[in-house]
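S.K.: Provided below are the primary sequence and the corresponding predicted coordinates.
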Amino acid sequence: MPKILIISDSHGWKMELMNLIERHRDEVDFIIHCGDSELEVGARELEGAKVVRGNCDWGSEFPEEVTVNVSKETVLYATHGHHYNVKMTYVPLSYRAEEVGAQIVCFGHSHVAITFMENGVIYINPGSIRLPRNRKEQTYCLCTIDQSKAVDVTFYSLEGKIVEDLSKKYIL
């Protein structure tokens, strides 16, 4: 039963990011940072995380995208989203998800916490732990996939409290 910690747009925060990751490190199988960490490759705060390059990660050696087999049947794709115009539409991102065969797509860039399912693919933007848009909570999320392919996407405030109105359950 894979469990994934998904974070984005921490914009240079080190202590807050490290505290959040340490809070969940022992309960998750994967840590994904969807870009704009503004940290360097190998930064202690990102230890163990799969990190993509955001538009504010200048000169970064992080990859533009990451694909992870989170289970035998489930592929997770992560990108920041700025190359896919995610502030305006999700269509280009959906094309890329189809190209890589992803069932779960994680992205950031807009700082808007959201999850939705379209054409059998679950999309997750964890929001921003530093500069949220459209709501006051600074957010991240945990995604759990069980053996029956039930997917639980639970959003949390930076302090670790569940944000119920954002959280959703899906079946892959």
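M.R.: That came through fine. These numbers come from a predicted model, not from an experiment. Numbers count the residues shown, from 1 in each chain.
S.K.: please count neighbours and contacts with C-alpha atoms only from this point.
M.R.: Will do.
S.K.: what sits against the closest residue to G101 other than its chain neighbours?
M.R.: Spatial nearest neighbour of G101, chain neighbours left out: V75 (6.8 Å); criterion: C-alpha to C-alpha, 6 or more residues apart in numbering. V75 is in contact with 67-69, 101-104, counting by C-alpha atoms under 8 Å, 6 or more residues apart in numbering.
S.K.: take this one as well and set it beside the first:
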Amino acid sequence: MKYLVISDTHTDLNNAINIIEQWKEAIIGVIHLGDHDEDAEILQKQYPNLIFHYVAGNCDVGTNPQEKIIILGEYKIWLLHGHRYQIQWGYDGLYYAAQEKNVQVVLVGHTHIPCILEDDGVLIMNPGSIVQPRHEKGPSYGMLGLEKDGRLKKEIYFIKS
């Protein structure tokens, strides 16, 4: 069981479509962490055999939720864009909120900078942006899945230009 994790597509779906095409036989679904959540709705129509989870970001005006909790194996996963926790200044507040919500994994976007952080039993993963990166390695996305033994596997990938 593996999810493609993307964020901050900002209406440019070319990279998202290419990535889904590349991985569609290996993933069960797509998680979109906002900033143009309507992009996730478009992708969901284009790929009806995949599971889609998505939340709204600070650039979204629709009715999609700003936060969502899903379950993957034994893990509670909190999906959010992150702007309401001011993560551009750090992830400390998000760690505390995750502990209060009793989640083991937080998937967050907003900064356009990919990272995987772990502290005190909480994993935070930011896939970066697949179209507007704010770092030198270029556009990025994440993969989150379960190993055969139930352990969590998390990876960041960079799109080669």
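M.R.: Thanks, I have it. Owing to the predicted nature of the structure, the values given are computational and were not obtained by experimental measurement.
S.K.: what about the helices in structure 2?
M.R.: Using DSSP state H, the helices of structure 2 run over 14-23, 37-46, 92-101.
S.K.: of these, which is nearest S7 of structure 2?
M.R.: S7 of structure 2 sits nearest to helix 37-46 of all the helices of structure 2, at 8.8 Å, using C-alpha to C-alpha.
S.K.: show me what that closest one is packed against.
M.R.: strand 51-54 (3 or more C-alpha pairs under 8 Å, 6 or more residues apart in numbering; DSSP states H and E).
S.K.: contacts for the strand it packs on, please.
M.R.: 28-34, 37, 40, 44, 64, 68, 79.
S.K.: also stretch 136-148 of structure 1?
M.R.: Contacts of stretch 136-148 of structure 1 (C-alpha under 8 Å, 6+ apart): 1-8, 113, 126-132, 151-158.
S.K.: now restrict the residues you listed to buried residues only.
M.R.: 2-8, 113, 126-132, 151-158 (16 or more other C-alpha atoms under 10 Å).
S.K.: which residues touch the counterpart of L17 of structure 1 in structure 2?
M.R.: Matched by TM-score structural alignment, L17 of structure 1 corresponds to A16 in structure 2. Neighbouring residues of A16 of structure 2 by C-alpha under 8 Å, 6+ apart: 6, 9, 130.
S.K.: mind doing that once more with 10 Å?
M.R.: Counting by C-alpha atoms under 10 Å, 6 or more residues apart in numbering, A16 of structure 2 makes contact with 4, 6-7, 9, 22, 30, 39-40, 43, 130-131, 141.
S.K.: save the residues you listed as TSV, and put in distance to D60 of structure 2 too.
M.R.: Below are the contacts of A16 of structure 2 laid out as TSV (distance: C-alpha to C-alpha, whole Å):
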residue	distance to D60 of structure 2
L4	21
I6	15
S7	12
T9	12
Q22	27
V30	18
D39	10
A40	12
L43	16
I130	17
V131	17
Y141	20
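S.K.: Y85 of structure 2: which of those residues is nearest?
M.R.: So of these, ranked by how close each gets to Y85 of structure 2 (C-alpha to C-alpha), first place is S7, at 16.1 Å.
S.K.: how about the strands in structure 2?
M.R.: Along structure 2, counting by DSSP state E, strands occupy 2-6, 29-32, 51-54, 67-72, 75-80, 105-107, 115-119, 122-126, 140-146, 152-158.
S.K.: picking up where we left off before, of the contacts of strand 51-54 of structure 2, buried ones?
M.R.: For these, buried by 16+ other C-alpha under 10 Å: 28-34, 37, 40, 44, 79.
S.K.: follow-up on the earlier one: the strands of structure 2 into JSON lines, with extra columns for distance to L94 of structure 2?
M.R.: JSON lines is the format used below for the strands of structure 2 (distance: least, C-alpha to C-alpha, whole Å):
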{"stretch": "strand 2-6", "distance to L94 of structure 2": "18"}
{"stretch": "strand 29-32", "distance to L94 of structure 2": "18"}
{"stretch": "strand 51-54", "distance to L94 of structure 2": "19"}
{"stretch": "strand 67-72", "distance to L94 of structure 2": "13"}
{"stretch": "strand 75-80", "distance to L94 of structure 2": "10"}
{"stretch": "strand 105-107", "distance to L94 of structure 2": "8"}
{"stretch": "strand 115-119", "distance to L94 of structure 2": "11"}
{"stretch": "strand 122-126", "distance to L94 of structure 2": "9"}
{"stretch": "strand 140-146", "distance to L94 of structure 2": "19"}
{"stretch": "strand 152-158", "distance to L94 of structure 2": "19"}
